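Peer 1: my questions are about this predicted structure, shown below with the sequence.
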Amino acid sequence: MAQLIGHYISGKHIVETQRSGPIFNPSTGEEIAQCAYGDVITVNQAVQAASSLNAQKWSKASHASRLQVIYKLRELMIAKTEELAEIIGREHGKTIADAKGEIGRAIEGIEFACNAPQVTKGEYARNVAGDIDVFSVRVPVGVIGCITPFNFPIMIPAVMMAMAVSIGNSIVWKPSEKVPSAALFFANLWKEAGLPDDIFNIVQGDKVVVDAMLEHPEISAISFVGSTQIGEYVYQKGTSHNKRVAAFTGGKNHMVVMPDADLEAAANAFVSAGFGSASQRCMAVSLLLPVGVETAEKLRELIITKTKALKMGAYNDESADFGAVISSQSKQSVLKAIDQCIEDGAELLLDGRSYQHPEYKNGYYIGPTLLDHVTTDMDFYKQEVFGPARGILRVNSLDEAIAVTNSHEFGNGSVIFTRDGKTAHRFFTEIESGMIGINVPVPLPVSYFNFGGLRRSKFGESHLYGPDAARFYTKLKTMSQKWPEQIEGHQEISLAFKIT
């Protein structure tokens, strides 16, 4: 019987379940375990734990005592990097090197959570009028519901939850059912770091669990990362139940290359940012927009040569540049997108559809695929393709490049390669994307800057990283106070709407 990956509630692993689904190793295509699927009862148990006396004590604990746990968590993440990278790679399919990179960014997010006392400080004004002082404080929201995607099993959860917990909140987390084991490993690290039971809870599952979280009256906020379709659903349903919701969704990130750019550097950037992690990143470069025919022809040849040199392999193959996509369904979706793009008139430059790993013939591999002459009316342009198929969309000017980029429904990230400062400044000023790169292919900010897209790449006004995330996990209380002298008599009655 296959191993059952269960839930984590009140500091205990729970494996009982009425429903479950398979977990695969994408590198081999083999089923390696079953993931328990929770229900309304499971979510209620987790929320009850997250609302317990332990959780209330945690919310009132000193910054110093909470930060001791965060410091220890950081040490454990560093010490356990090798073990955690193996778990991520086996269930996700990304290479060990890529998994270690993800863990490094997770640690960076944990380090920023150590700044919780600084980024949640309130304000104070003395004697605003009549010896009245006014001050504000930020306090924990309460129970935070976290819903995270398969493509970053540890980085996104760590960034979300380290800050939320550091501030004094408790967690109910639904990881992707495709990669559940890293979540349980993370839970064990929290416990070893000294986090009291009940603060950190995991309910594995599917839409049943998501809906139960969105409807539960004791979950005050929902933090989500995933597809646009589901993110919009989470935002609309969550807010209809009076929750604050931050939903970070899809992207179709454009990379503009000007004629004056270092084309060798631009080609390297496009290949690395486009095909890393089998292109399963919301910040991956999806489309190359070379400006002018000469730029397009030169870049095309450079990119073909560099892309041909990429090697696919199993997650534990040290020589592999990237691995398999997450599932058989994902592979079929990417293949369908490529077929449709060719049918719509694009030129196929590199075809990875028939790639098969010599040892793991059932693995979910797609070779790097490159298409030229993509146009804005093609589905390949309009939709996020979560797999190693990238496109070239030719433009004649910077004006056209900006117009094309801004016309897309997504506004996650946009990049330009140029040597001209005026061009770069204009691009930054006019592009409607949340994250912009100037000669930087993946403009993913460090954890102490805010992260989030525009348009349909984000629902809600918060951000995933940075000070704005800390504000999302807190609510503001403002106090006006006056301490009159102890004298006989009383203040006269006044019905005027003013401060005296």
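Peer 2: Structure received.
Peer 1: could you use CA atoms for every contact and neighbour count after this?
Peer 2: OK.
Peer 1: any idea how far residue 234 is from residue 458?
Peer 2: Per Cα to Cα, to the nearest Å, residue 458 is found 12 Å from residue 234.
Peer 1: identify the contacts common to those two.
Peer 2: Residues touching both residue 458 and residue 234 (Cα atoms under 8 Å, 6 or more residues apart in numbering) are residue 247.
Peer 1: higher neighbour count, these two?
Peer 2: Taking other Cα atoms under 10 Å, residue 458 and residue 234 do not tie; residue 458 has more neighbours (27 against 24).
Peer 1: I'd like to know how many residues surround residue 485.
Peer 2: Using other Cα under 10 Å, residue 485 has 6 neighbouring residues.
Peer 1: does residue 246 touch residue 222 like I think?
Peer 2: Yes - assessed by Cα atoms under 8 Å, residue 246 is found in contact with residue 222 at 6.4 Å.
Peer 1: second structure for comparison follows:
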Amino acid sequence: MSVREIPLFINGEKVRSSSDDWRDVVNPATQEVVARVPFATEAEVNTAVAVAKEAFKSWRKVSLAQRMRIMLRFQALVREHTEELAALITEEHGKTLPDAEGEVGRGLEVIEHACSITSLQLGEIAENAAGNVNVYSLQQPLGVGAGITAFNFPIMLPCFMFPLAIATGNTFVLKPSEQDPTSTMRLVELAHEAGIPPGVLNVVHGGPDVANQICDHPDIKALSFIGSTHVGTHIYDRAGAAGKRVQSMMGAKNHCVIMPDANRSQAIHNVIGSCFGAAGQRCMANSVVVLVGQAKEWLPEIIEHSKTMKVGPGTQRDADLGPLVSPQARNRVINLIESGVAEGATLALDGRDVSVDGYPEGNFVGPTIFTDVKPGMRVYDEEIFGPVMCVVCVDTLDDAIEFINANPNGNGTSIFTNSGWAARHYEADIDVGQVGINVPIPVPVAFFSFTGSRASKLGDLGPNGKQAIQFWTQTKTVTSRWFEPDNESAGVNTTISMK
């Protein structure tokens, strides 16, 4: 199999990087090198920003209707190429094909939302705010925007950024993850097939040096980041110090509360899927299960169901979870499991020694469950980003709320219950940005904003929904008053005909 070279995408064209620094892109199920990706040079990043800045001069004046029509064509092309995009995700990321197809669908939701730009980017007006004075606001694009995405959703995360940024009239420079860039590049190609003009959407690849250059570049006006808390905090601080508008969606430690009155089979099925799906490599995975009262008696059933999950390469459609993205990721997860044992948690299900026939080099870890977990243990304090569930038992719903609110992260949480009172009490008092009620992964639909909180998010405005429109535009307020011309000085006839 030939190894493809990943290009840069600048000014509407694929560009082979002149960089001397190229990295391997590896299939995580086989360790086969499937592609090579360049770390762009400083000059190449500057070129991408320069062409985006030049394209902004004309793109910002393109009508809302024309931008809408491009987004309509874009969503149709992505829908048409769903299987192709999913296969590319699976080859480089490792997630199962059904999971990858679901990711493409989630990205499509955002593009479809961008198709409504003709009604989303509206200002306001107050007629006669004062005598013969109108005051109105305009929602205008900022200029060049940029996005830095993580590896775990190479289609969905770029869609959280550039479709709405471009639809609102900005131009864009995207830096996808260097671990699985091919599906992102294909997405960008489809965007250009849909009619996005040259220079409006550009792609550079790289590591910390490229990310820092994006943070510092004076011609980039806004930056969206999705990734780890450590990197996200650095990005937010550095780009903010450079005067940019920044949104930084970061790490998580999501909790799922199971009440004893919940639908037992649905709660167990959903919490297992939430925790172990995508091999746990989701910022919205409910990796901590909080069993309230008599629900603790369901623990043996949770463990037994988890044992039945099939581990295999993502190309096997009956696999429940595929490999982790890299050997380094697997080693980190194994290290955290070992730390849980050393620190006194009970290892109720051990996935460290899972084997997959025909794939001896795969980065596989099976479903793993800890009980007797407490704050202060690394398996609780750190985002594991692997198929590891931590189980905590408490007596009451208020105990669960207090326990979760004491965690520094606030990305997402879920509760399973048949009590409307319990659900309402939970949603009101829990200090977490996104709440699911009998929903295992509480990512909102794309016309609502992604609203993580506390240590999971920096910046007032999140991706998607109304907040994204605000993030990618600036408000200009105009106060106007027009006087009737003086006939003698103006030399005009102001007589109004009533015919």
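Peer 2: Here it is on my side, so go on. Computed from a predicted model, the values in this text were never measured in an experiment.
Peer 1: care to give me the TM-score?
Peer 2: TM-score of the superposed chains, computed with TM-score structural alignment, normalised by the length of structure 2, equals 0.96; 487 aligned residues with a Cα RMSD of 1.4 Å.
Peer 1: in the stretch 201-350 of structure 2, which spans are strands?
Peer 2: Using DSSP state E, counting those that start in this stretch, the strands of the stretch 201-350 of structure 2 run over residues 201-203, 220-226, 245-249, 255-258, 288-292, 346-349.
Peer 1: where in structure 1 does the first one fall?
Peer 2: This points to strand 201-203 of structure 2. Under TM-score structural alignment, strand 201-203 of structure 2 corresponds to residues 200-202 of structure 1.
Peer 1: the matching stretch: average distance to aligned residues in structure 2?
Peer 2: Its matched residues in structure 2 lie on average 0.4 Å from stretch 200-202 of structure 1 after superposition (mean Cα distance after the TM-score superposition for structure 1).
Peer 1: any idea how far that stretch is from the middle of the chain?
Peer 2: For stretch 200-202 of structure 1, the distance from its own C-alpha centre to the chain's C-alpha centre is 19 Å (Cα atoms, centre = their mean, to the nearest Å).
Peer 1: can you check stretch 42-51 of structure 2 too?
Peer 2: Mean-position distance between stretch 42-51 of structure 2 and its chain equals 25 Å (Cα atoms, centre = their mean).
Peer 1: can you name the residues of structure 1 that it overlays?
Peer 2: Using TM-score structural alignment, stretch 42-51 of structure 2 lines up with residues 40-49 of structure 1.
Peer 1: now that stretch: buried residues?
Peer 2: Within stretch 40-49 of structure 1, the residues that count as buried by 16 or more other Cα atoms under 10 Å are 40, 42-43, 46-49.
Peer 1: and what of stretch 262-269 of structure 2?
Peer 2: For stretch 262-269 of structure 2, using 16+ other Cα under 10 Å, the buried residues are 262, 264, 267-268.
Peer 1: and the residues you listed, which two are the farthest apart?
Peer 2: Based on Cα to Cα, the longest span within the buried residues of stretch 262-269 of structure 2 runs between 262 and 268 and measures 9.6 Å.
Peer 1: between the two, what contacts are shared?
Peer 2: Counting by Cα under 8 Å, 6+ apart, nothing touches both residue 262 of structure 2 and residue 268.
Peer 1: name the SS class of the residue nearest the centre of structure 2, please.
Peer 2: Nearest to the geometric centre of structure 2 sits residue 157, at 3.9 Å (Cα atoms, centre = their mean). At residue 157 of structure 2 the chain is in helix, as set by DSSP: H, G, I helix; E, B strand; the rest coil.
Peer 1: can you check residue 476 of structure 1 too?
Peer 2: Applying three-state DSSP: residue 476 of structure 1 is strand.
Peer 1: and residue 189 of structure 1, by the same measure?
Peer 2: For residue 189 of structure 1, the assignment made with three-state DSSP gives helix.
Peer 1: one more: residue 445 of structure 1?
Peer 2: Put simply, residue 445 of structure 1 is coil when judged by three-state DSSP.
Peer 1: gap between it and residue 366 of structure 1?
Peer 2: In terms of Cα to Cα, residue 445 of structure 1 sits 29 Å off from residue 366 of structure 1.
Peer 1: which one's more surrounded, these two?
Peer 2: Applying other Cα under 10 Å to residue 445 of structure 1 and residue 366 shows that residue 366 carries more neighbours, namely 25 against 15.
Peer 1: verify the stated contact: the more buried one with residue 350.
Peer 2: No - if you go by Cα under 8 Å, residue 366 of structure 1 and residue 350 don't touch, sitting 11.5 Å apart.
Peer 1: which residues does residue 326 of structure 1 contact?
Peer 2: Residue 326 of structure 1 sits in contact with 26, 92-93, 150, 178, 364, where contact means Cα under 8 Å, 6+ apart.
Peer 1: need these in CSV (columns: secondary structure and neighbour count).
Peer 2: Shown next, in CSV, are the contacts of residue 326 of structure 1 (DSSP: H, G, I helix; E, B strand; the rest coil; neighbours: other Cα atoms under 10 Å):
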residue, secondary structure, neighbour count
26, coil, 28
92, helix, 29
93, coil, 32
150, coil, 20
178, coil, 23
364, coil, 26
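Peer 1: out of those residues, the closest to residue 301 of structure 1 would be?
Peer 2: Residue 301 of structure 1 has its nearest neighbour among those in residue 364, at 28.0 Å by Cα to Cα.
Peer 1: ok so residue 484 of structure 2 is a helix residue?
Peer 2: No - counting by three-state DSSP, residue 484 of structure 2 falls outside a helix, being coil.
Peer 1: gap between it and residue 134 of structure 2?
Peer 2: 15 Å.
Peer 1: likewise for residue 366 of structure 2?
Peer 2: Distance, residue 366 of structure 2 to residue 134 of structure 2, using Cα to Cα: 64 Å.
Peer 1: SS state for residue 357 of structure 2?
Peer 2: Using three-state DSSP, the structure places residue 357 of structure 2 in coil.
Peer 1: pick the most deeply packed of the strands of the stretch 201-350 of structure 2.
Peer 2: strand 255-258 (a mean of 30; mean count of other Cα atoms under 10 Å).
Peer 1: mind giving me the packing neighbours of that one?
Peer 2: strand 288-292, strand 412-416 (3 or more Cα pairs under 8 Å, 6 or more residues apart in numbering; DSSP states H and E).
Peer 1: with structure 1 superposed, average distance for the first one?
Peer 2: Right, the one you point to is strand 288-292 of structure 2. With mean Cα distance after the TM-score superposition for structure 1, strand 288-292 of structure 2 averages 0.6 Å from its match.
Peer 1: which bit of structure 1 covers that strand?
Peer 2: Mapping strand 288-292 of structure 2 onto structure 1 (TM-score structural alignment) gives residues 287-291.
Peer 1: just the helices in the stretch 301-450 of structure 2 please.
Peer 2: 327-342, 378-381, 397-405, 420-429 (DSSP state H, counting those that start in this stretch).
Peer 1: what's the neighbour count on residue 383 of structure 1?
Peer 2: Based on other Cα under 10 Å, the number of other residues close to residue 383 of structure 1 is 15.
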